[in-house]
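> Build me a structure from this.
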Amino acid sequence: MSRYCSRCGKAHKACICAAIVPIDSQVELIILQHPTEEHRAMGTARILSLSLANCRLLVGEDFRQHEELNRLLAESSVQHFVLYPSEQSQSSAQLKLQAERPIRVIVLDGTWKKAFKMWQVNTQLHHLPALHLPKDLKGNYRIRKAPSENALSTVEAGYHLLQTLQPEQDFSPLMTAFDTMINYQIQQMPPGVFERNYLNKEE
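As a prediction, this is how the structure comes out:
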């Protein structure tokens, strides 16, 4: 028997499936996941793909010849965006849903360095309008050191994006599953490790 859950990909003792709540979303997410993130114990993209019916998770680094992704990007009836902050990106808070044209957002899943490389390689994404999240958001990925306090995990980015675009809907179950994963990992740490290595990381 495998040590890992076939659904969430995490070790059975760390399985988060019980915390996953199915959520419908008007906005479709396409997550391009760097291969090094696929089996990472603390990865969060799987929370989005398990929770959201309107979400696809594609693994790779170079998607230029990826048949499924390029077929999706060719659908003219859909508004396509990429969640990637740049000088030209607009805030997701300014984007309005249009009933006649569904929205599909491409999300890069990887460390900032790996996401940047994926952005450089996958030039077909450069033609899409880019979005950035409100800049005053603060991440709560407290078991993984981040370059800044407003650096977000993939599930946090997805949550804030969807909640901004669809404020009438409750996407908080995504954060509940995220907290379940984090709390389990903290409980497995030896006494004092979390407080010493993470609570004081800004000092």
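
> going forward, measure contacts and count neighbours with C-alpha atoms only.
Noted.

> what distance separates the longest helix anywhere in the chain from the middle of the whole chain?
When the chain is parsed with DSSP state H, its longest helix is helix 172-187. Helix 172-187 sits 14 Å away from the centroid of its parent chain (Cα atoms, centre = their mean, to the nearest Å).

> now stretch 190-200
With Cα atoms, centre = their mean, you get 26 Å for stretch 190-200.

> Hmm, A53 is touching S25, no?
Yes - using Cα atoms under 8 Å, A53 is in contact with S25, at 7.4 Å.

> After the helix or strand where K113 lies, which helix or strand is next? Please name it.
According to DSSP states H and E, K113 maps onto helix 112-121. Scanning forward in sequence from helix 112-121 by DSSP H and E, the next helix or strand is strand 130-132.

> run this one through as well so I can compare:
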Amino acid sequence: MARSYCIYCTYPISACLCHAVSPIQISTEVVVMQHPSEVNHAKNTVRLMQLVIPQMQVLIGEASEDFIELQAYLAQATKPIYVVYPSDNSVSVSQANPANNAIIILIDGTWRKAYKMLQSNPWLLDYPAIHLEVEHASNYIIRKAKRPDSLSTLEATALLLSSLDTTCDTTPLFAAFDAMVQHRLGAMPDGVKARYQSNNKEVK
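Have a look, this model is predicted:
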């Protein structure tokens, strides 16, 4: 029997998140370069972000030619542009102190795939790179990460938006995120759920 999907949030009816979605308007322009392997990943948070921030741009690809339209768009942009990626050349958001109407580019993929995308798109080096000063572990406990400073793309975006504009209410992003995490935890068998309780993370 075919699975039924919500026509609004596009999640399966059994996992519908409409009750937790409240769209927001922001001054910052969010652009996500998403690795193709993330598009249909059940736990990908960019999908949630699009529900909460409908004006954000999501472009799918890996190589430079996949982002030709984005490159042309950025070339004519009059706003400051930043690439969100921690590296030896990046500076913290507080150091960069970007305006809240800036364009921020995030790369959505595993660390390995995101690094490969960065190497395949040298034009990104034309823009200053910034990183978040992560003080707390990610709440993305349903997806494992190799690095302790790993955040989901949604969490990184929410923290970045808050840093750029202290009046920006990112509560709707975290509300949708928490609803997805709790639903997926609730659907797990106890034995599977226990595997996500490592590192002293509390699972509700």
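
> how close does the longest helix of the first structure sit to the second structure?
When the second structure is overlaid, helix 172-187 of the first structure sits 0.6 Å from its aligned residues on average, using mean Cα distance after the TM-score superposition for the first structure.

> Going by neighbour count, which residues of that helix are buried?
P173, L174, M175, A177, F178, D179, T180, M181, I182 (16 or more other Cα atoms under 10 Å).

> Am I right that the last one is in contact with S153?
Which is I182 of the first structure. No - I182 of the first structure is not in contact with S153 according to Cα under 8 Å; the separation is 11.7 Å.

> list residues touching both of those two?
Here I182 of the first structure and S153 have Y141 as joint contacts, going by Cα atoms under 8 Å, 6 or more residues apart in numbering.

> can you pull the contacts of the residue nearest the centre of the second structure?
Nearest residue to the geometric centre of the second structure (Cα atoms, centre = their mean): T153, 1.9 Å. Shown in contact with T153 of the second structure (Cα under 8 Å, 6+ apart): T45, V46, L106, D108.

> Now with 7 Å, please.
For T153 of the second structure, the contact set (Cα atoms under 7 Å, 6 or more residues apart in numbering) comprises T45, V46, D108.

> Just want to check the distance between it and L106 of the second structure.
In this view, T153 of the second structure and L106 of the second structure are 8 Å apart by Cα to Cα, to the nearest Å.

> Where does the residue lying closest to R143 of the second structure once chain neighbours are set aside sit: helix, strand or coil?
Among residues not flanking R143 of the second structure along the chain, K43 sits closest, at 7.3 Å (Cα to Cα, 6 or more residues apart in numbering). Under DSSP: H, G, I helix; E, B strand; the rest coil, the three-state class of K43 of the second structure is coil.

> count of residues packed around K43 of the second structure?
Neighbourhood size, K43 of the second structure [other Cα atoms under 10 Å]: 17.

> which element is the residue nearest to S138 of the second structure when sequence neighbours are not counted on?
Among residues not flanking S138 of the second structure along the chain, L151 sits closest, at 5.2 Å (Cα to Cα, 6+ apart). According to DSSP H and E, L151 of the second structure maps onto no helix or strand at all.
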